[in-house]
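1. A structural model of the following input is requested.
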Amino acid sequence: MNILITTIFEYPHEGGLSTHVTTLMKGLQERGHQVDVLSFTDMNPVTRKLFTQAPGYLINKVKKGKGQLLNDRQKMKMLKSYIEKVKGKYDLINSQDIYAALASIESGIPTVATVHGYFSYEAISRGAVIQGSPEELEIIETEKKAYQQATSVIAVDQRIKEYIKRQADVEAYSIKNFINVHEFKVDRSKAEQIKTEFEIPKDVQVLFVPRRLTEKNGVIYPTLALPKVLEKHPNTLLVYAGTGEQYTNIEQTAYKLGIQDKVRLLGSVPHEKMKELYSIADIVLVPSIHSHGVEEATSISALEAMGSGAPVIAGAVGGLKEIFEHEKDGLLVEEKNTEDLSQSIIRILDDGSLGETLSKNARKKVEEHYSHIAAAEKYETIYKEALSLKQHNL
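-> I've put the predicted structure just below:
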């Protein structure tokens, strides 16, 4: 099968969607399919800036959210024009966002839409759109149209599947996120070398937050929980790898608490290097929260942490509650509860055997339930059904 994966976002980029695409592509290729990606990155750079970035940026200064919509619509038009040029090469398209779904559907090629989250809620959560505004209502209508017109829809967790049913009365498939379990078995023998590369002291205990620095990821809470951890484990360093609107908030909070030398913000880190950072983590933190209706899906960061051999502490929200069995393969903490978070961190740092047990069980679960090959097989089945549906309707 010749498959085209489409998105209006850049690829590769920082975040779970990009990782999902790379890992799915690898699994499909290993199953013998030809897979290409068409993203915003593939568009002409001059046209991108003139028609899909600059106008929206200026309009957004006058009316928040309106520029965001303009940019997304322009990206959709550009993507549609590129698909038209290459559509003869492909049997099926797997879109990764609502605007890519609509651009792909208009090509006439069977389109399977993968839904990674709540598009309208997430726009509000990151401050791009105002809640209750005409712009939010338009995004909701765009979501509905994309879900209803796609040949098939796949949600990355059960809650998103239920959201699609509520929004558009469409029955989606549910395939949880996944990782390449072979590539993500981290080699911890090079920990000292990796610490040197990232200028991290060799003798510190590392708390690692591998997240985009956005509100729904709860990234401020590890910083707020750190002072209590430092009282008992002063040789602890909190390391963030990611960018986002919460960067400045974390930085300012660390200074306010007087722990700026115990918090390290690495900024954007390539995915290959992220694997190395997992290998020096004593604990990985995935402290997600509810934010403007947004819940964490089956977090790829959490799955990667589980596969890496580091114990994980996660917020008890959304898909994270589906991934982890509390006390067996991870610790779940109440969202926004810094006391719960700090005590859970201290508990693992105090008891090395607990961390080892959690890590071992987590790795086993990832191998058995979250393999990219098993996920690719499920996607392949849905692709074949989508092709049959299209042929039946001709």
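
2. CA atoms for contacts and neighbours, from now on please.
-> Will do.

3. could you pull out the helices for the stretch 201-350 of the chain?
-> Secondary structure of the stretch 201-350 of the chain (DSSP state H, counting those that start in this stretch): helices located at 220-232, 247-257, 271-278, 300-308, 320-323, 338-350.

4. contact partners of the fourth one?
-> Residues outside helix 300-308 that contact it (Cα atoms under 8 Å, 6 or more residues apart in numbering) are 16, 19-20, 177-179, 181, 184-186, 210-211, 275, 278-279, 284, 286, 311-312, 314, 320, 359, 362-363, 366-367, 370.

5. how much does it deviate in direction from helix 271-278?
-> Angle of helix 300-308 versus helix 271-278, following axes from the mean of the first three to the mean of the last three Cα atoms, to 10 degrees, is 60 degrees.

6. same thing with the first one?
-> Our comparison of helix 220-232 with helix 271-278, counting by the same axes, to 10 degrees, yields an angle of 30 degrees.

7. what about residue 87, distance to residue 136?
-> Distance check for residue 87 against residue 136: by Cα to Cα, to the nearest Å, it reads 31 Å.

8. Give the residue from the two that has the larger number of neighbours.
-> Neighbours per residue, other Cα atoms under 10 Å: of residue 87 and residue 136, the larger number sits with residue 136, 22 against 17.

9. got a list of what the more buried one touches?
-> 120, 124, 129-130.

10. Report the secondary structure state of it.
-> helix (DSSP: H, G, I helix; E, B strand; the rest coil).

11. coming back round to it: relative to residue 6, which of the contacts of residue 136 is nearest.
-> Nearest to residue 6 among the contacts of residue 136: residue 120, at 19.4 Å, using Cα to Cα.

12. Am I right that the closest one is in a strand?
-> No - counting by three-state DSSP, residue 120 is not part of a strand but helix.

13. That one: how many residues sit nearby?
-> A total of 24 residues lie near residue 120 under the criterion other Cα under 10 Å.

14. Please give the structure of this sequence too, so both can be compared:
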Amino acid sequence: MNSDLLIGLIAEGKHLGGKYVYYRNLTGALAERQAPFVEIRHRPVPRFSPQRVASYVLGRLAGDRRARMVDFELNAKARELNRLRTRPTVFHTQHPFASVTIARSALRDTPIVQTVHSFWLIECQALGLAADDELLRKYRAIQDEALERTDLFITLNRLQSRRLAEYGVEPGRIVQIPNAVDPDALLAASRPFHHEPGYVVVASRLSPEKGTEVAIEAIAAIPPQERPHLLILGEGPAGKALVDLALYLKLEDHVRFLGVRDHDETIGIMRGAELVLCPSVPYHGIEDSAPLTILEAMAVGTPVAASRVGGIPEYVEDGVTGYLFEPGDGSALATIIREHRQRDGERRRQMAEDCRAAMARCFEHWTDEILDAYRSVLPAARRTSAADALPSCRPSL
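-> Predicted coordinates:
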């Protein structure tokens, strides 16, 4: 690997979301390829530092306390970057905040590559921030700054690419690299899960856009003698309402809420399932981009039943690696579950093989494409010297 490339990764704190899994996959893939990178972990700013207190007081006086505190956090992290001993040749971020932090630091001339996982401003509005809210105005300004200062956006699907174009990002600053997972690593890490056979799984945050209620309604629509157990993994704001729905539909013997399980156990649960369900629905402008649950399920040989929303149809081949249905259609999902369970063993084994093969093909070139994205934003001299080490990026829009 060419020594002119040093990747600065803004570290992702450990959590159950897709950004952390993407980050973990990325660091593992770069290490395997011996691509030089440094992980940049910001330290928490002391709660009662003089600068924080001053920002708070000034914000109270000016009536924009929350907005000033956001700027304070960004600028504090920018000062941390100024003290880096080794200067990366390219930064990789996963959030507009991180891109703006770099743009405000002494390293502002270093190229920035950002992977787009979701459109966070839309999510903020869906959570109820008013259009005239001071914090939302600040967030919008940060997003605009990130859109302007980021050199290249990696999107996971065509939906994200189109939305960035609508925000005014030129096609030359967008490259679409579908998400990917390593099937061998997942199979090796998965932990056995002991449960009677014949169950289906939902594994996601329990929030409105995930549509978990559609899965519960689908189980209710299946005749009792044919019902599989539905295992629901995760937690979130919709959790209580989902438990109440299962009780209302008298499904307490068929729906189990398992709460949050660690990643390796979750993989084991999905590996033993007949189907993994992803019944996402549009919610106040939020559309699932590319849930890693889908990719991980297929990587361990479990077909998925997923709704036609966001970027999901780009990852699931209907009838080959899974099934697609219209968002919110619990009756269609019930039919899919019943028909899949009635398929003969050979057809189901073939679907499992097709799932694993599709994910293996996807992962095979993923690291090369990520590395080429870095190369494409390097200054001309470095880009020329690195050209032999990295293949060319495929076009986006």
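
15. related to what we said a few turns ago, format the helices of the stretch 201-350 of the first structure as CSV; extra columns: mean neighbour count and distance to residue 391 of the first structure.
-> Putting the helices of the stretch 201-350 of the first structure into CSV (neighbours: other Cα atoms under 10 Å; distance: least, Cα to Cα, whole Å) gives the following:
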stretch, mean neighbour count, distance to residue 391 of the first structure
helix 220-232, 19, 50
helix 247-257, 15, 49
helix 271-278, 18, 39
helix 300-308, 26, 34
helix 320-323, 19, 36
helix 338-350, 19, 53
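
16. Between those, which one is closest to residue 294 of the first structure.
-> So among the helices of the stretch 201-350 of the first structure, helix 320-323 is nearest, using Cα to Cα, at 13.0 Å.

17. Need the counterpart of residue 119 of the second structure in the first structure.
-> Taking TM-score structural alignment, residue 119 of the second structure has residue 118 as its aligned residue in the first structure.

18. Residue 296 is in contact with its match, correct?
-> No - Residue 118 of the first structure lies out of contact with residue 296 (Cα atoms under 8 Å); the separation is 9.9 Å.

19. hang on, the earlier thing: identify, from the contacts of residue 136 of the first structure, the entry nearest to residue 68 of the first structure.
-> Ranked by distance to residue 68 of the first structure (Cα to Cα), the contacts of residue 136 of the first structure are led by residue 129 at 7.5 Å.

20. about what we covered before: how about the helices of the stretch 201-350 of the first structure in TSV, adding distance to residue 204 of the first structure?
-> Output for the helices of the stretch 201-350 of the first structure, formatted as TSV (distance: least, Cα to Cα, whole Å):
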stretch	distance to residue 204 of the first structure
helix 220-232	12
helix 247-257	18
helix 271-278	14
helix 300-308	19
helix 320-323	28
helix 338-350	12
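
21. remind me, longest helix of the second structure?
-> Secondary structure assigned by DSSP state H gives helix 345-364 as the longest helix of the second structure.

22. I'd like to know which elements it is packed against.
-> For helix 345-364 of the second structure, the packing partners by 3 or more Cα pairs under 8 Å, 6 or more residues apart in numbering; DSSP states H and E come out as helix 183-189, helix 292-299.

23. list the buried ones in that helix?
-> Within helix 345-364 of the second structure, the residues scored as buried using 16 or more other Cα atoms under 10 Å are 348, 351-360, 362-363.

24. Same question for stretch 227-242 of the second structure.
-> 227-235, 238-239, 242.

25. related to what we said a few turns ago, how about TSV for the helices and strands packed on helix 345-364 of the second structure, with distance to residue 114 of the second structure added?
-> TSV is the format used below for these (distance: least, Cα to Cα, whole Å):
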stretch	distance to residue 114 of the second structure
helix 183-189	25
helix 292-299	18
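
26. So which of the ones you listed is nearest residue 333 of the second structure?
-> The closest of these to residue 333 of the second structure is helix 292-299. By Cα to Cα, the value is 15.7 Å.

27. That closest one versus helix 345-364: what angle between them?
-> 120 degrees.

28. Helix 292-299 of the second structure: average distance to aligned residues in the first structure?
-> Comparison of helix 292-299 of the second structure with the first structure after fitting gives an average deviation of 0.9 Å (mean Cα distance after the TM-score superposition for the first structure).

29. Break down the stretch 151-300 of the first structure into its strands, ranges please.
-> 152-155, 173-174, 205-209, 236-240, 263-265, 283-286 (DSSP state E, counting those that start in this stretch).

30. where's stretch 296-310 of the first structure relative to the chain centroid, distance-wise?
-> Offset of stretch 296-310 of the first structure from its chain centre (Cα atoms, centre = their mean, to the nearest Å): 10 Å.

31. what's that stretch aligned against in the second structure?
-> Counting by TM-score structural alignment, stretch 296-310 of the first structure corresponds to 288-302 in the second structure.

32. any idea how far the alignment partner in the second structure of residue 321 of the first structure is from residue 344 of the second structure?
-> Correspondence of residue 321 of the first structure to the second structure, assessed by TM-score structural alignment: residue 313. Distance of residue 313 of the second structure to residue 344 of the second structure, computed by Cα to Cα: 25 Å.

33. before we move on, what about residue 167 of the second structure?
-> Separation of residue 167 of the second structure from residue 344 of the second structure (Cα to Cα) stands at 48 Å.

34. can you check residue 280 of the second structure too?
-> In this view, residue 280 of the second structure and residue 344 of the second structure are 28 Å apart by Cα to Cα.

35. Between these two, tell me which one has more neighbours.
-> residue 280 (29 against 9).

36. sec struct for the aligned partner of residue 23 of the first structure in the second structure, please.
-> Residue 23 of the first structure maps onto residue 25 in the second structure, with residues paired by TM-score structural alignment. Counting by three-state DSSP, the backbone at residue 25 of the second structure sits in helix.

37. Who are the contact partners of residue 25 of the second structure?
-> By Cα under 8 Å, 6+ apart, the residues touching residue 25 of the second structure are 181-182.

38. Including secondary structure and distance to residue 221 of the first structure, could the contacts of residue 136 of the first structure go into JSON lines?
-> Shown next, in JSON lines, are the contacts of residue 136 of the first structure (DSSP: H, G, I helix; E, B strand; the rest coil; distance: Cα to Cα, whole Å):
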{"residue": "120", "secondary structure": "helix", "distance to residue 221 of the first structure": "25"}
{"residue": "124", "secondary structure": "helix", "distance to residue 221 of the first structure": "20"}
{"residue": "129", "secondary structure": "coil", "distance to residue 221 of the first structure": "24"}
{"residue": "130", "secondary structure": "coil", "distance to residue 221 of the first structure": "25"}
